[in-house]
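> Show me the folded form of this:
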Amino acid sequence: MRRVLIIQTAFIGDVVLASAMLESLHQAFSSVEIDILVRKGNESLFIGHPYLHKTLVWNKQKAKYKHLWQLLTQIRKNEYDAVINLQRYAATGFLTAFSGAKEKIGFNKNPLSPLFTKVIQHQMGSSSGLHEIERNQLLLYWPEAKLCMPKLYPSKSDIEFVEQYKSQKYICIAPSSVWLTKQFPSEKWVAFLKQLPSDITIYMLGGSNDAALCQEIIDRSGNSLSLNLAGKCNFLQSAALMQDAIMNYVNDSAPMHFCSSVNAPVTAIYCSTIPGFGYGPLSTNSFIVQINKELACRPCGLHGKKQCPEGHFDCGYKIEIAQLIRCLPAS
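Below is the predicted model:
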């Protein structure tokens, strides 16, 4: 092979997990040029990535399908030897099927998979026992390609930017999520901050849209050692900061995968979703926190929902703060 394209235009966390394939391909075929296609906004994950030749971007928010055609033209001009599609949706299936690549590889659940040259069964659910990076790895059917962990590469300037926050013992908290039922309730975060030891600094992380939630949690907790960094750190800076925390507390969302990408200690809180879906933490030092009893309504969906279908959100509210405290390393 001379040139390969990986397609993953889903949310941030999915793209971080896709970085494992970059590691696998580079280790197996160091001379191959690897490109990746992501949705607009996620391209910053790969600034300065040592194994990427080019990052293609699909703007889904503006002239979505016009841009899709433009991407197809660009992809065909690049003359890829292989296009590897991690997604199960028609739009990316269209790009794969008509890419002109010698090998068009994807999952059987993609509606255009009959037009691919290599189709792999997509194994989903707790019964499969597969993590997402293992599911994706099935697409790399070359025996030379071995399973690798996801990895991001904060730049020297990213590392220097967060160095100012590392002079004391600290934890990071990323309290938000795209889906409300994946989000540990704000009242519970407030209670957690109130119970933390008085010698631990707390950094609240997230995007600019999460800044108000982070500030609300800080204000309601009265914790004077808390600092709101939501919107002030980019993706790679956040990963660099989380790497040296004594613990990171996250939902089942992208910041968990940031931790995996730099092997940072992490406590992942699962509300409506379950680790059995295959998106759990991969860090060496990782903990999973979830409700201690079975709920007939849990999980209520693969991606979470905008609100609890049952109206009680017991999967979030009935998680005990002591479960989070126990994940702190002994001082």
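
> only C-alpha atoms for contact and neighbour calcs from this point on.
Fine.

> shouldn't Tyr153 be in contact with Phe235?
No - if you go by CA atoms under 8 Å, Tyr153 and Phe235 don't touch, sitting 10.4 Å apart.

> The two: which is more packed in?
Phe235 (23 against 19; other CA atoms under 10 Å).

> My read is that that one contacts Ile47, right?
No - applying CA under 8 Å as the test, Phe235 and Ile47 come out as separate, 10.4 Å apart.

> which residues are in contact with both of those two?
When CA atoms under 8 Å, 6 or more residues apart in numbering defines a contact, no residue borders Phe235 and Ile47 alike.

> show me where the stretch 101-250 of the chain has helices.
132-137, 156-162, 186-195, 211-221, 235-243 (DSSP state H, counting those that start in this stretch).

> can you list those helices in JSON lines and add distance to Lys109?
Shown next, in JSON lines, are these (distance: least, CA to CA, whole Å):
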{"stretch": "helix 132-137", "distance to Lys109": "13"}
{"stretch": "helix 156-162", "distance to Lys109": "38"}
{"stretch": "helix 186-195", "distance to Lys109": "37"}
{"stretch": "helix 211-221", "distance to Lys109": "37"}
{"stretch": "helix 235-243", "distance to Lys109": "30"}
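
> after the host helix or strand of Ala268, next one along is what?
Ala268 is part of strand 266-269 when elements are defined by DSSP states H and E. Next in sequence after strand 266-269, counting helices and strands by DSSP H and E, comes strand 286-289.

> circling back: now the strand holding Ala268: buried residues?
For strand 266-269, the buried set under the neighbour-count rule, 16 or more other CA atoms under 10 Å, comprises 266-269.

> next one: stretch 57-74
57-59, 68, 71-72.

> ok, now stretch 324-331?
Of the residues in stretch 324-331, 324, 327-328 count as buried by neighbour count, 16+ other CA under 10 Å.

> Just give me the closest of those residues to His131.
Of all the buried residues of stretch 324-331, Cys327 has the smallest distance to His131: 22.6 Å, by CA to CA.

> Following up with a second sequence; could you model it the same way so I can compare the two?
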Amino acid sequence: MNKIQKILVIRFSSIGDIVLTTPLLRAIKKERPEIEIHFLVKRQFYPVVEHNPNIDKIHKYRGYLNDTIESLRAEKYDFIVDLQNNIRSHRIKRKLGVRSAKVNKLNIKKWLYVNFKINKLPDIHIVDRYFETLSTLGVKNDFKGLEVYSEPNAEKIFEKLIGFEKKNYVVVATGAAHYTKQIPSKILIEILNKINKPVIFTGSSGDMPKAKKVIKKLTCSTFNACGICTIGQTSEIVKHSKVVITPDTGVMHIAAAHYRPTISMWGNTVPAFGMYPYMPQNQDLYYIAEVDNLKCRPCSKIGYKKCPKKHFNCMKNQDIDKIVDKIEHFWQLE
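Now for the predicted structure:
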């Protein structure tokens, strides 16, 4: 493996999953600085890696696999690190015909857990599974955690946040890619009215109506940043927050990268899948909020547009008082 000079790392999506690759990228660049690192990512997630200094070249996947393969073939890689491990990445590896390693996604064990509630999953975070994937290269985890690199001037977003002081507001991740991961509006309203702290809502433009609906029911200061921020600007807002309230989504991992106190609320997915907040230097900075002993949970390793059982008790039955207590505890830190 000492002859490797140029590698391709494949992780197409999504925001959080890409952020979770950053400890491995940092370790490769630190321990094997002679290796040129290229990264293949879907075009819409390019901003997540755009300013990462540990990546030498980024390839945007635009949906045309044959064109992508031809472009990558010209790079003449020595090795491919497949952190996506799907049909598309398999085809790329087969066509390029170079040595490779792929992450173990534990899909059979996840399937057993989802369908039969038999939990045979190892107690290991996905970050550590990424390192296992590249164990032959000899790089080791430095346990410094995740990284997010914002674009220049991203902090200018605070010019719009009139009246919001840094380290004196709560960030709420308003939505998620799947409904069964999202925190219901009613739950958010109850939590936020009980803590009565300034709140900034983050999310996509599609999350804006939900944020507006929640804001109408609140008595605290609010700012709806849904749909108006880049990923880098969202990262800056999270970086300077006091507490983050988030479901199992990208904002959770951005918060972990900045070591911000985090309330991590889990719906249909479970931390046992290995994607919980990764803060190796201070695991006391996050709280896992989940409803235990639900026979239907986990119902999916990803999520659904609606609750298959039509009750959504994994979110609706969250212990609000305990969550509020944890927020108040985190608020007193620093």
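
> and among the helices of the stretch 101-250 of the first structure, the most buried is which?
Counting by mean count of other CA atoms under 10 Å, helix 235-243 has the highest mean neighbour count of the helices of the stretch 101-250 of the first structure, with a mean of 25.

> from the middle of its chain, how far away would that helix be?
13 Å (CA atoms, centre = their mean, to the nearest Å).

> Which part of the second structure matches it?
Using TM-score structural alignment, helix 235-243 of the first structure lines up with residues 231-239 of the second structure.

> how big is the offset of the matching stretch relative to the first structure?
Stretch 231-239 of the second structure differs from its equivalent in the first structure by a mean of 1.4 Å after superposition (mean CA distance after the TM-score superposition for the first structure).

> what's in contact with that stretch?
Around stretch 231-239 of the second structure, the neighbours that count as contacts under CA under 8 Å, 6+ apart are 47-48, 148-151, 154-155, 157-158, 171, 202, 244, 251, 254-255, 258, 260.

> redo that, cut-off 6 Å
Applying CA atoms under 6 Å, 6 or more residues apart in numbering, the contact partners of stretch 231-239 of the second structure are 150-151, 154-155, 258.

> Look at the aligned partner of Val83 of the first structure in the second structure and give its secondary structure.
In the second structure, the residue paired with Val83 of the first structure is Ile80, using TM-score structural alignment. With DSSP: H, G, I helix; E, B strand; the rest coil as the basis, Ile80 of the second structure sits in strand.

> Can you name the residues that contact Ile80 of the second structure?
7-9, 100.

> can you put those residues in TSV and add distance to Ile302 of the second structure, neighbour count and secondary structure?
Formatted as TSV, the contacts of Ile80 of the second structure follow (distance: CA to CA, whole Å; neighbours: other CA atoms under 10 Å; DSSP: H, G, I helix; E, B strand; the rest coil):
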residue	distance to Ile302 of the second structure	neighbour count	secondary structure
Ile7	29	21	strand
Leu8	26	24	strand
Val9	23	24	strand
Ser100	26	17	strand
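
> and the counterpart of Val270 of the second structure in the first structure, what does it touch?
By TM-score structural alignment, Val270 of the second structure lines up with Ile274 in the first structure. Residues in contact with Ile274 of the first structure (CA under 6 Å, 6+ apart): none are found.

> separation between Ile274 of the first structure and Arg326 of the first structure?
Note on Ile274 of the first structure: its distance to Arg326 of the first structure, by CA to CA, to the nearest Å, is 20 Å.

> Then Ala97 of the first structure?
Taking CA to CA, one finds Ala97 of the first structure at 50 Å from Arg326 of the first structure.

> So in the first structure, which helix runs the longest?
As assigned by DSSP state H, the longest helix anywhere in the first structure is helix 12-28.

> list the helices and strands the helix or strand just after that helix packs on?
Scanning forward in sequence from helix 12-28 of the first structure by DSSP H and E, the next helix or strand is strand 33-39. Packing partners of strand 33-39 of the first structure (3 or more CA pairs under 6 Å, 6 or more residues apart in numbering; DSSP states H and E): strand 3-7, strand 54-58.

> got those as a markdown table, with distance to Gln27 of the first structure columns?
Output for those, formatted as a markdown table (distance: least, CA to CA, whole Å):
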| stretch | distance to Gln27 of the first structure |
| --- | --- |
| strand 3-7 | 14 |
| strand 54-58 | 18 |
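
> Tell me which of these sits nearest to Gly93 of the first structure.
Closest among these, using CA to CA: strand 3-7, at 9.5 Å.

> Gly125 of the first structure against Pro275, yeah?
No - using CA atoms under 6 Å, Gly125 of the first structure makes no contact with Pro275, being 9.8 Å away.

> So those two - more neighbours on which side?
Pro275 (18 against 15).

> quick revisit: now the longest helix of the first structure against helix 235-243, angle please.
Between helix 12-28 of the first structure and helix 235-243, the angle formed by their directions is 90 degrees, by axes from the mean of the first three to the mean of the last three CA atoms, to 10 degrees.

> Helix 12-28 of the first structure vs the second structure - mean distance after superposition?
Helix 12-28 of the first structure, aligned to the second structure and superposed, deviates on average by 1.5 Å (mean CA distance after the TM-score superposition for the first structure).

> what stretch of the second structure does that helix fall on?
Helix 12-28 of the first structure corresponds to residues 15-31 of the second structure when matched by TM-score structural alignment.

> can you pull the buried residues of that stretch?
Buried residues in stretch 15-31 of the second structure, defined by neighbour count with 16+ other CA under 10 Å: 15-29.
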